[in-house]
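Chemist: no sequence on hand, only this structure:
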């Protein structure tokens, strides 16, 4: 469990608070969030922008609702520990868990999904705030470009914050997959955590998606 927490918190710190994290895919995409808002200023018709924003909100709402479903599933598992214990006892890996140990593991999984829900729900709210800021960006006229850019950059900053919380919620989903290994074996738990950590690191720093963002990076 200690390895799991260190991996999660270490990855969180490395991606969001270190100089190396500034080169991650998330940080690169934040630059495009600002560029999107700056380009929106010169467009009289902003239907495309509202459609993109709607897509972001719908995706966030989907993950928030999925988190609630996952929480419901975990609560159902908590109420069925007596039925589940024989299943884990028959597995060839590790020692059969006691009821207390299984309940502690289930509570931990519930905490992960509750955390994810709060992050997705807050991200959805922030995208709502962004929508208001987008609506407040004035139509470009003679002499008001700087005023429009100020509000547009505020909308871009709100988008970056919303994206940050969305990424944290999605990160919780990824680590929840590794957490499932703990129900089978402590060794599998460590291996699964290391695997998830490697996959997330690779996607952020050496993926083809990052290469695509770098090739068209706005300087």
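Modeler: Good, I have the coordinates. Bear in mind that the values here come from a model prediction, so they are computed numbers and not experimental data. Numbering: from 1, shown residues only.
Chemist: going forward, measure contacts between C-alpha atoms and count neighbours the same way
Modeler: Fine.
Chemist: what comes up buried for stretch 175-188?
Modeler: 175-176, 178-186, 188 (16 or more other C-alpha atoms under 10 Å).
Chemist: ok, and what's touching stretch 88-101?
Modeler: Contact with stretch 88-101 is made by 81-82, 85, 183-186, as judged by C-alpha atoms under 8 Å, 6 or more residues apart in numbering.
Chemist: please repeat the previous calculation with a cut-off of 7 Å.
Modeler: Residues outside stretch 88-101 that contact it (C-alpha atoms under 7 Å, 6 or more residues apart in numbering): 81, 184-185.
Chemist: kindly report the same for stretch 183-193.
Modeler: Residues outside stretch 183-193 that contact it (C-alpha under 7 Å, 6+ apart) are 3-4, 88, 93-94, 175, 178-179, 181-182.
Chemist: go with 6 Å
Modeler: With C-alpha atoms under 6 Å, 6 or more residues apart in numbering as the test, stretch 183-193 has contacts from 93-94, 178, 181-182.
Chemist: what's the answer for stretch 122-137, then?
Modeler: Against stretch 122-137 from outside (C-alpha under 6 Å, 6+ apart): 57, 60, 148, 151-152, 155, 158, 162, 165-166.
Chemist: same deal with stretch 159-174?
Modeler: 30, 116, 119-120, 123, 126.
Chemist: which of those residues are buried?
Modeler: Buried, going by 16+ other C-alpha under 10 Å: 30, 116, 119-120, 123, 126, out of these.
Chemist: ok, and here's another one to check against it:
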């Protein structure tokens, strides 16, 4: 017969804290992408800036600077995709070393030290976050590759104002914007993974850490100096 700690891996407080973590993630995504206030967010300002960039590019004959921008976007995305894989591998290493980790923290007041199953579930959840981030960064990288081809296919400035030019600008702009959206979702997963670490210290720590991450992300999207500077330049 199993002992009570093994029979119930998580208390009600853990379930509520995990639910709050998911809600904080979803509410931040909704605020930045779909809410009535999304049109005043930092991400939306950069979405407009991407369209401005493609339109300015269409007026240039020499587009080496645009090629450099695309390379920078691809390299940054590839870096985060690789980092997410390393983090995922680290989670598997933590699972493999469960006994050692629990032995090290056995004398510390961490809730993770009491139940091995709970520790392993938390680590699997953390790994799932990094796996999600990898898929987002991987897809964003692929979209940036596609976008670089469409950027190269934009006609020269002698075609300015033609339907062909407008269609090419629209295609390139949309793909760059879609890539940026998936990149932002991957970054959001990275940020939320920092808040998730609080669960190793108990449900109340998870609630506090998830709330702090939510506050930081909302502030950056709607109240940061970077956001205000962009809207000052775009208004």
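Modeler: Everything's here; your move. No experiment lies behind these values; they were computed from the predicted model shown.
Chemist: nearest to residue 197 of the first structure among the contacts of stretch 159-174 of the first structure?
Modeler: Nearest to residue 197 of the first structure among the contacts of stretch 159-174 of the first structure: residue 116, at 17.2 Å, using C-alpha to C-alpha.
Chemist: the closest one maps to what in the second structure?
Modeler: Superposed on the second structure with TM-score structural alignment, residue 116 of the first structure falls opposite residue 133.
Chemist: cool, residue 212 of the first structure as well?
Modeler: The alignment partner of residue 212 of the first structure in the second structure, by TM-score structural alignment, is residue 229.
Chemist: post-alignment, the host helix or strand of residue 49 of the first structure versus the second structure, mean distance?
Modeler: Assessed by DSSP states H and E, residue 49 of the first structure sits inside helix 47-78. Compared with the second structure after the fit, helix 47-78 of the first structure shows a mean deviation of 0.4 Å (mean C-alpha distance after the TM-score superposition for the first structure).
Chemist: which SSE is immediately downstream of that helix?
Modeler: helix 81-89.
Chemist: residues in the second structure matched by that next one, start to end?
Modeler: So helix 81-89 of the first structure is aligned with residues 98-106, judged by TM-score structural alignment.
Chemist: and for stretch 189-196 of the first structure?
Modeler: So stretch 189-196 of the first structure sits over residues 206-213 in the second structure, by TM-score structural alignment.
Chemist: what are the buried residues along that stretch?
Modeler: Residues 206-211, 213 are the ones in stretch 206-213 of the second structure that count as buried (16+ other C-alpha under 10 Å).
Chemist: off-centre distance for that stretch?
Modeler: Stretch 206-213 of the second structure sits 17 Å away from the centroid of its parent chain (C-alpha atoms, centre = their mean, to the nearest Å).
Chemist: helices of the first structure, start to end?
Modeler: 2-17, 25-41, 47-78, 81-89, 99-136, 145-179, 186-205, 208-215 (DSSP state H).
Chemist: sorry, back to before: tell me the two of the buried ones among the contacts of stretch 159-174 of the first structure that are most distant?
Modeler: Farthest apart among these by C-alpha to C-alpha are 30 and 116. That separation is 21.0 Å.
Chemist: which residues outside stretch 56-71 of the second structure are in contact with it?
Modeler: If you take C-alpha under 6 Å, 6+ apart as the criterion, stretch 56-71 of the second structure is touched by residue 157.
Chemist: try 8 Å this time
Modeler: Outside stretch 56-71 of the second structure, the residues that touch it by C-alpha under 8 Å, 6+ apart are 144, 148, 154-157, 160, 169.
Chemist: count the neighbours of residue 173 of the first structure for me.
Modeler: For residue 173 of the first structure, the tally of surrounding residues (other C-alpha atoms under 10 Å) stands at 20.
Chemist: what lines up with residue 149 of the second structure in the first structure?
Modeler: By TM-score structural alignment, residue 149 of the second structure lines up with residue 132.
Chemist: measure its match to residue 22 of the first structure for me?
Modeler: From residue 132 of the first structure across to residue 22 of the first structure, the span is 28 Å (C-alpha to C-alpha, to the nearest Å).
Chemist: can you check residue 100 of the first structure too?
Modeler: In terms of C-alpha to C-alpha, residue 100 of the first structure sits 43 Å off from residue 22 of the first structure.
Chemist: if anything else comes up later, I'll come back, but that's it for now.
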